[in-house]
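1. Can you look at this prediction? I've put the sequence above it.
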Amino acid sequence: MLKIGLTGGIASGKSMVASRLAELGATLVDADALARKVVEPGTPGLARVVDAFGTDMLDAGGRLDRARLGSVVFGDPSRLAVLNGIVHPLVREAAAGIIAAAPRGAVVVQDIPLLVETGQGSNFHLVLVVDAPDDIRIARMLEHRGMTREEAATRMAAQATRADRLAAADVVLENAGTVDALLAQVDRLWTERLVPFADNLRRGARAARPGAAVLSPARADWPAQAARLGARIRAAAPADILAVDHVGSTAVPGLPAKDVIDLQVTVTGLDVADRIAPLLAAAGFPPVPGANFDTPKPAAPDPAQWEKRFHANADPGRAVNVHVRPAGSSGWHYALLFRDWLRNDPEAAAMYAEHKLALTKQFAGTRGTHAYAEAKEPWFTDVALPGMDAWAAHSGWRPPSYTLGSPRP
């Protein structure tokens, strides 16, 4: 199943997005609704809340007075932490039951207001953030919820900042305009990304990448995207993955590149790579048959030093290559040294950019990127290898040393 985490600040329009996704066919897990359910009269959750906050938190009918409780905890981080410690585990348990009952191939959307605050982003294939500027959200709370400006500000201050939510987002749904504009974004996302993503996951297939190689100007958010993707990969097999490193052109600041994130997953051996392959596939990165060797640079007496396991994204909205390589192998060493050489030698980076631009023009009329990739190989051997080896000798560069139990980004 495709697991989607949906979040947004108070009055952002998150509930409207959740409802629309449910109408389109998603299985919805509403954390707010579950949070109410687990503290209904007669539940252990309500008993624990009363123990912690007193019987004053109950109304005349014995139900939880949420407004009164909110006035106690919002603005007091210690009291809010106590409440969250009671409610969140119960909500997670109830959510797990709904997810377990979802059909194979379902798109499961978990509506979690505090997804960012609780650090749950790596548990999902995608995190959707519904966003609106703070002033618009405050105006909505004043108009539609009857809050004072002070109450609205207090509620917002108790949640993650807008910047933190946007940093955690794979998809941002803008809601500063009309309802129709927001719902149109949701409909496009469902049709163009979520449904194909779920189908690719079910089939264990990578997303299609039509078209020729096209270079994009360097994007400032490539490292942040790589970090989010790397966290998901580490979470898939934390006991077996030594590190996930951002490599390739998108890891070099300022370097034009195909808009593809390359990640190197370090393991102790190919037996481990094979064992975790189903876990990576379930996380959204299925294996790609027939792509388990790097081209030796130069031809090596031991080709096994260039053997790897190659995975790619099932998500049609974000191209990702995942190279699973044994620590210390030639391919592993080359990927890290090449990246660090380009990061530290502006002339080398400019030379590589010029070479790539010439090749994209040469192969602009071809289908796919295979011819472009093949044409780059001589440059890696004839130009890059001696250049980066000389830089490593001059700078004293050494590859990192990883140990199990201490995964590094």
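-> Structure received. Numbering: from 1, shown residues only.

2. going forward, measure contacts and count neighbours with C-alpha atoms only.
-> OK.

3. For the helix or strand harbouring residue 226, buried residues please.
-> Residue 226 is located in helix 222-236, with elements delineated by DSSP states H and E. Of all the residues in helix 222-236, those buried under the rule 16 or more other CA atoms under 10 Å are 222-223, 225-236.

4. Next: stretch 262-277.
-> Using 16+ other CA under 10 Å as the test for burial, stretch 262-277 gives 262-270, 272-273, 276-277.

5. That one spans what distance, first to last residue?
-> With CA to CA, to the nearest Å as the measure, the ends of stretch 262-277 fall 17 Å from one another.

6. for stretch 97-109, same thing?
-> 14 Å.

7. Quick one: distance of that stretch to the chain centre.
-> 20 Å (CA atoms, centre = their mean, to the nearest Å).

8. Let's have the buried residues of helix 222-236 in CSV, adding distance to residue 395.
-> CSV is the format used below for the buried residues of helix 222-236 (distance: CA to CA, whole Å):
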residue, distance to residue 395
222, 26
223, 24
225, 29
226, 26
227, 27
228, 30
229, 30
230, 28
231, 30
232, 33
233, 31
234, 30
235, 34
236, 35
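
9. Check those against residue 104 and report the nearest one.
-> residue 236 (19.2 Å; CA to CA).

10. correct me, but the closest one touches residue 280?
-> Yes. Between residue 236 and residue 280 there is a contact under CA atoms under 8 Å: 6.2 Å.

11. so after the longest helix that the chain contains, what's the next helix or strand?
-> Using DSSP state H, we find that the single longest helix of the chain is helix 77-100. The helix or strand immediately downstream of helix 77-100 is strand 107-111, counting by DSSP H and E.

12. What residues sit buried inside that next one?
-> 107-111.

13. where does stretch 59-69 sit relative to the chain's centre, distance-wise?
-> 38 Å.

14. Included below, for side-by-side comparison, is a second structure:
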Amino acid sequence: MSKTGPLIIGLTGSIAMGKSTVAAMLVEEGIPLFDADAEVYRLQGPKGALLPAIETAFPGTTGPEGVLRQKLGAAVFGNPDQLKILEAIVHPAVAEARRQFLAEHDDAPMVVFDIPLLFEKGGYQGVDTIIVVSAPAPVQRARALAREGMTAEKFDHILTLQTPDAEKCARADHVIDTGTSLAETRAQVRALVKNLQQSH
């Protein structure tokens, strides 16, 4: 039985690997993008649909501007049980938004799901092909530590929560190397899109 609807591309990569850059390049190639993180921000932003449920579960963590990230972060950071409660609020809403996105783009040849924790949370089961964005570890560390508010300790903790880059690359159908120039990365993206268009 042949699959109907668009080819679903799962895009992932560890922190500071250049995933957002590659996602933007895929959009430039005309591929609709569902950004899971952006959807979470929207749902938790001003007048966001999830604010009442989050405030009920975690009193004092929301305000007129939406979720108070530091307060909510403090409530769930290092506490798996509290994190599960938050995920039970957020994940179904994101899944519903993704379903609507797919319905809207049912006639597109391809769509991209940008999912940071694709392997960690099982999202890889819902995609047809997986692109992992990768860069050498020293490049990744330098990029991450250049971010505002990032510390070596925080960066190392984030790495412990993510599937190791080598394992991601081994499980990927395609790997985009961003340890090169932007032009070279864009060339890789274009070649891959062409390849996927021909094979789908």
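-> Done, it's in. Keep in mind the model is a prediction, meaning the values are calculated, not measured.

15. re earlier: which part of the second structure matches whichever helix or strand comes after the helix holding residue 226 of the first structure?
-> Counting by DSSP H and E, the next helix or strand C-terminal to helix 222-236 of the first structure is strand 243-247. Following TM-score structural alignment, strand 243-247 of the first structure has no partner segment in the second structure.

16. Please state the offset of strand 243-247 of the first structure from the chain centre?
-> Here strand 243-247 of the first structure is found 14 Å from its chain centre; the criterion is CA atoms, centre = their mean.

17. got the angle for that strand vs helix 222-236?
-> Computed by axes from the mean of the first three to the mean of the last three CA atoms, to 10 degrees, the angle separating strand 243-247 of the first structure from helix 222-236 equals 150 degrees.

18. helices or strands up against strand 243-247 of the first structure?
-> Applying 3 or more CA pairs under 8 Å, 6 or more residues apart in numbering; DSSP states H and E, we find strand 243-247 of the first structure packed against helix 222-236, strand 261-267, helix 330-344.

19. tell me which strands and helices the following helix or strand past the second one is in contact with?
-> With elements assigned by DSSP H and E, the helix or strand that comes after strand 261-267 of the first structure is helix 270-282. Contacts of helix 270-282 of the first structure with other secondary structure elements, assessed using 3+ CA pairs under 8 Å, 6+ apart, are made with helix 222-236, strand 309-312, strand 320-326.

20. Pipe those into JSON lines and attach distance to residue 169 of the first structure per row.
-> Formatted as JSON lines, those follow (distance: least, CA to CA, whole Å):
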{"stretch": "helix 222-236", "distance to residue 169 of the first structure": "9"}
{"stretch": "strand 309-312", "distance to residue 169 of the first structure": "20"}
{"stretch": "strand 320-326", "distance to residue 169 of the first structure": "17"}
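
21. Of all these, which one is nearest residue 67 of the first structure?
-> Proximity to residue 67 of the first structure (CA to CA) singles out helix 222-236 among these, at 35.7 Å.

22. list the helices and strands the helix holding residue 226 of the first structure packs on?
-> strand 243-247, strand 261-267, helix 270-282.

23. Let me know which of the ones you listed is the nearest to residue 6 of the first structure.
-> The nearest among those, by CA to CA, is helix 270-282 at 19.4 Å.

24. Could you tell me where the closest one falls in the second structure?
-> The counterpart of helix 270-282 of the first structure in the second structure, using TM-score structural alignment, is absent.

25. and the residue nearest to residue 138 of the first structure when sequence neighbours are not counted, how many neighbours?
-> Spatial nearest neighbour of residue 138 of the first structure, excluding adjacent residues (CA to CA, 6 or more residues apart in numbering): residue 152 at 6.0 Å. Residues lying near residue 152 of the first structure (other CA atoms under 10 Å) number 20.

26. same deal with the one 3 residues further on?
-> Look at residue 155 of the first structure: counted by other CA under 10 Å, it has 19 neighbours.

27. Equivalent analysis for residue 150 of the first structure, please.
-> Neighbours of residue 150 of the first structure (other CA under 10 Å): 11.

28. now for it: what does it line up with in the second structure?
-> Per TM-score structural alignment, residue 150 of the first structure is aligned with residue 153.

29. contacting residues for its match?
-> If you count contacts by CA atoms under 8 Å, 6 or more residues apart in numbering, residue 153 of the second structure has none.

30. And it, how far from residue 53 of the second structure?
-> From residue 153 of the second structure to residue 53 of the second structure the distance is 31 Å (CA to CA).

31. could I get the helices and strands packed on strand 243-247 of the first structure as TSV with distance to residue 312 of the first structure?
-> Conversion of these to TSV gives the following (distance: least, CA to CA, whole Å):
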stretch	distance to residue 312 of the first structure
helix 222-236	12
strand 261-267	9
helix 330-344	17
